[in-house]
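Novice: Just the structure for this:
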Amino acid sequence: MGAETIIKRKKKFSDEPNFTTKKEYRPAGVKETGLEFVGHEISDDGEAMNQFLHYDQLYTIRHGWNSKFFRGLLEGKIMGTRCPKCGDTWVPVRTHCWNLDCDLEHAEWVEMPLTAKVHTWTIAGWSGRSSLKRLPIILVYGIVGDSKVAIANELHGIDPWNVEFGMPLKIVFKPKAERKGIITDWHFEPADDWKPSAMNEEKERIKKLVEPVYEWVKTLK
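Specialist: Reported below is the predicted structural model:
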């Protein structure tokens, strides 16, 4: 009796997307040096987005199921995901719920408010060459809406020593023509009706630490 050969085919997760919407940011005749996003493409059904990153050579970042978050940035939206069982919400997004009682329930997309609060923060007194003249930089981990996790981005419009834990924030986007579907399309700013508390010993300590950075930046050409 001859051996029976069984050929098993893997089930396709999804069909190959057809990318019809493409945009390039690279100016004509310019060759990037260093790290730079130079374009993106979006599938004809709007579900998938790839981004092109130049760093000595061209890389393609395939966002897959998470594409909706990055497409939302192009539209001036912060998209999150929510578990339909327990209601937990996440920005940055999660594909499945990590709550043990939810058994990896697949998350649903939700549009988040453009408001947040400071979870924690730090001050950068040094950076790569492209950002030296912007020092000191305030980096905040902010909780967007009712998210269970925090997302990192810069905080503008405030002196570093006046940042406070739990302070309310608003999310501010770049003009539509300047957006690339990347995290730097937006930043945090203090909420319009928020005022910092009075100077105290800790704020004075931070101010003393960052003032030399401001003076050093003034010497840069």
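
Novice: When you work out contacts or count neighbours from here on, use the C-alpha atoms and nothing else.
Specialist: Noted.

Novice: Quick check: the gap between Lys93 and Gly72.
Specialist: Slight slip there: residue 93 is Val, not Lys. Distance of Val93 to Gly72, computed by C-alpha to C-alpha, to the nearest Å: 12 Å.

Novice: Centroid-nearest residue for the chain?
Specialist: What sits nearest the mean C-alpha location of the chain, by C-alpha atoms, centre = their mean, is Ile183, with 3.4 Å.

Novice: Scan the protein for its longest helix.
Specialist: In the chain, taking DSSP state H as the definition, the longest helix is helix 201-217.

Novice: ok, Phe37 touching Asn50?
Specialist: No. If you go by C-alpha atoms under 8 Å, Phe37 and Asn50 don't touch, sitting 11.2 Å apart.

Novice: next up, for comparison:
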Amino acid sequence: MGKEKVVEDKISDILKEWEEYARKGNWRVRGYKIIRGPSGNTKVGEEEEEEFMISYRPHGVLYHHSLGKVSKFFRGLIEGKLYGTRCPRCGTVYCPPRAHCWNPECRVQPTEWIELPPRGKVHTFSIMLFSADAFLEHLPFVLGYVQIEGAHTALPIQIVAPPTGVWIGQKVNIRFREERKGELMDIYAVPVPGQEPPEWSCLHRDPKAIEDLERNLEETYRFLEERFGITKEMVVKRWETGGR
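Specialist: Below you'll find the model as predicted:
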């Protein structure tokens, strides 16, 4: 056995909160308040109010768990390689990987590891104009499912591009971040240059949809600057440099 190496996230605000919770005692109540609100057992328009107690109790949990039979996929991310699994019986290729084939006819057939190319196409995507605290500074961003070339399934991944410049079927390259810890955030996708959206692209065939999206984006830019001092120009530069 080699020497165990634990790569820790030294910059996460969430980790700092966990450390504070551990110091105080994970489940100690930090405070409370009394509020009035609908009782919930009346008809709409006939609501009755009553008092409720709100308890402030930290719930930070740090997990230590095995990645099991798909460990090779996450070790591959650290090494800058993209792996999938293939069923030797039906030929289905999974990325993200599955240790056993999900085709009912294959009867939980164990799969085999294969290396896949760092490219694919957008299967579907969502534009995130707001998020949980841990990702606020990354707004606005695109979360997509990318079908890696050679795979039959789709991989959840961040697409680093202007939200108005992403569409289903778009070809993308997979890039690896410089500092990697063996998680899906180690990789991201960037569109292959020189592509034009197809005529059937919902977002691009509807000028009002683009107008509405750009208006909503301006609200997100305003929030970022007020909260973090991140300007619109800084966000655009992030897209232009492909996340680097």
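
Novice: where does the TM-score land?
Specialist: Scored against TM-score structural alignment, normalised by the length of structure 1, the superposed chains reach a TM-score of 0.72; 181 aligned residues with a C-alpha RMSD of 2.6 Å.

Novice: still on that earlier bit, please enumerate the shared neighbours of Val93 and Gly72 of structure 1.
Specialist: Shared contacts of Val93 of structure 1 and Gly72 (C-alpha atoms under 8 Å, 6 or more residues apart in numbering): Met79.

Novice: Between those two, point out the one with more neighbours.
Specialist: Val93 (20 against 16; other C-alpha atoms under 10 Å).

Novice: So the aligned partner of that one in structure 2: helix, strand or coil?
Specialist: Alignment note: Val93 of structure 1 maps to Pro97 in structure 2; criterion TM-score structural alignment. Under DSSP: H, G, I helix; E, B strand; the rest coil, Pro97 of structure 2 falls in the coil class.

Novice: Repeat that for Ser126 of structure 2.
Specialist: When classified by three-state DSSP, Ser126 of structure 2 comes out as strand.

Novice: Which residue is the nearest non-sequential neighbour of it?
Specialist: Leu143 (5.3 Å; C-alpha to C-alpha, 6 or more residues apart in numbering).

Novice: what's the helix or strand for the counterpart of the one you found in structure 1?
Specialist: Residue correspondence to structure 1 (TM-score structural alignment): Leu143 of structure 2 is matched to Leu139. Using DSSP states H and E, Leu139 of structure 1 sits in strand 137-144.

Novice: what comes into contact with that strand?
Specialist: So strand 137-144 of structure 1 is contacted by 91, 112-125, 149-156, 160 (C-alpha under 8 Å, 6+ apart).

Novice: ok, which stretches of structure 2 are strands?
Specialist: In structure 2, the strands defined using DSSP state E lie at 31-38, 49-56, 82-86, 93-94, 112-116, 119-128, 141-148, 155-159, 171-176, 187-191.

Novice: Phe52 is in contact with Ile35 of structure 2, correct?
Specialist: Yes. Look at Ile35 of structure 2 against Phe52 with C-alpha under 8 Å: they come within range, at 5.4 Å.

Novice: how far away is Thr122 of structure 1 from Lys218 of structure 1?
Specialist: Distance, Thr122 of structure 1 to Lys218 of structure 1, by C-alpha to C-alpha: 22 Å.

Novice: between those two, which one's more packed in?
Specialist: Thr122 (13 against 9).

Novice: residue contacts, that one?
Specialist: 138-140.

Novice: mind checking how far the equivalent of Glu115 of structure 2 over in structure 1 is from His63 of structure 1?
Specialist: Aligning on TM-score structural alignment places Glu115 of structure 2 opposite Glu111 in structure 1. According to C-alpha to C-alpha, Glu111 of structure 1 stands 18 Å off from His63 of structure 1.

Novice: Contacts only, for Ile123 of structure 1.
Specialist: 136-139, 160.

Novice: can you check Glu17 of structure 2 too?
Specialist: With the criterion set at C-alpha under 8 Å, 6+ apart, Glu17 of structure 2 makes contact with Gly60.

Novice: for stretch 105-121 of structure 2, the distance to its chain's centre please.
Specialist: The gap between where stretch 105-121 of structure 2 is centred and where its chain is centred comes out at 22 Å by C-alpha atoms, centre = their mean, to the nearest Å.

Novice: residues of it that come out buried?
Specialist: Residues of stretch 105-121 of structure 2 classed as buried: 109-113, 116, 118-121 (neighbour count, 16 or more other C-alpha atoms under 10 Å).

Novice: Those residues into TSV, with extra columns for distance to Cys101 of structure 2?
Specialist: Compiled in TSV, those are given as follows (distance: C-alpha to C-alpha, whole Å):
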residue	distance to Cys101 of structure 2
Gln109	5
Pro110	6
Thr111	6
Glu112	10
Trp113	12
Leu116	18
Pro118	23
Arg119	23
Gly120	22
Lys121	23
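
Novice: Ile14 of structure 2: which of those is nearest?
Specialist: Nearest to Ile14 of structure 2, judged by C-alpha to C-alpha, of the buried residues of stretch 105-121 of structure 2 is Pro118 at 30.6 Å.

Novice: how many neighbours does the residue nearest to the closest one when sequence neighbours are not counted have?
Specialist: Leaving out its chain neighbours, the residue that sits closest to Pro118 of structure 2 by C-alpha to C-alpha, 6+ apart is Ile174, at 4.8 Å. Using other C-alpha under 10 Å, Ile174 of structure 2 is surrounded by 20 other residues.

Novice: Alignment lookup: Ile174 of structure 2 to structure 1.
Specialist: By TM-score structural alignment, Ile174 of structure 2 lines up with Ile171.

Novice: and the gap between its match and Lys77 of structure 1?
Specialist: Distance, Ile171 of structure 1 to Lys77 of structure 1, using C-alpha to C-alpha: 10 Å.

Novice: which neighbours do the two share?
Specialist: Leu114.

Novice: If I align to structure 2, which of the contacts of Thr122 of structure 1 are still contacts?
Specialist: Compared against structure 2 with both residues aligned by TM-score structural alignment, their matches' C-alpha atoms under 8 Å, these retain 138-140.
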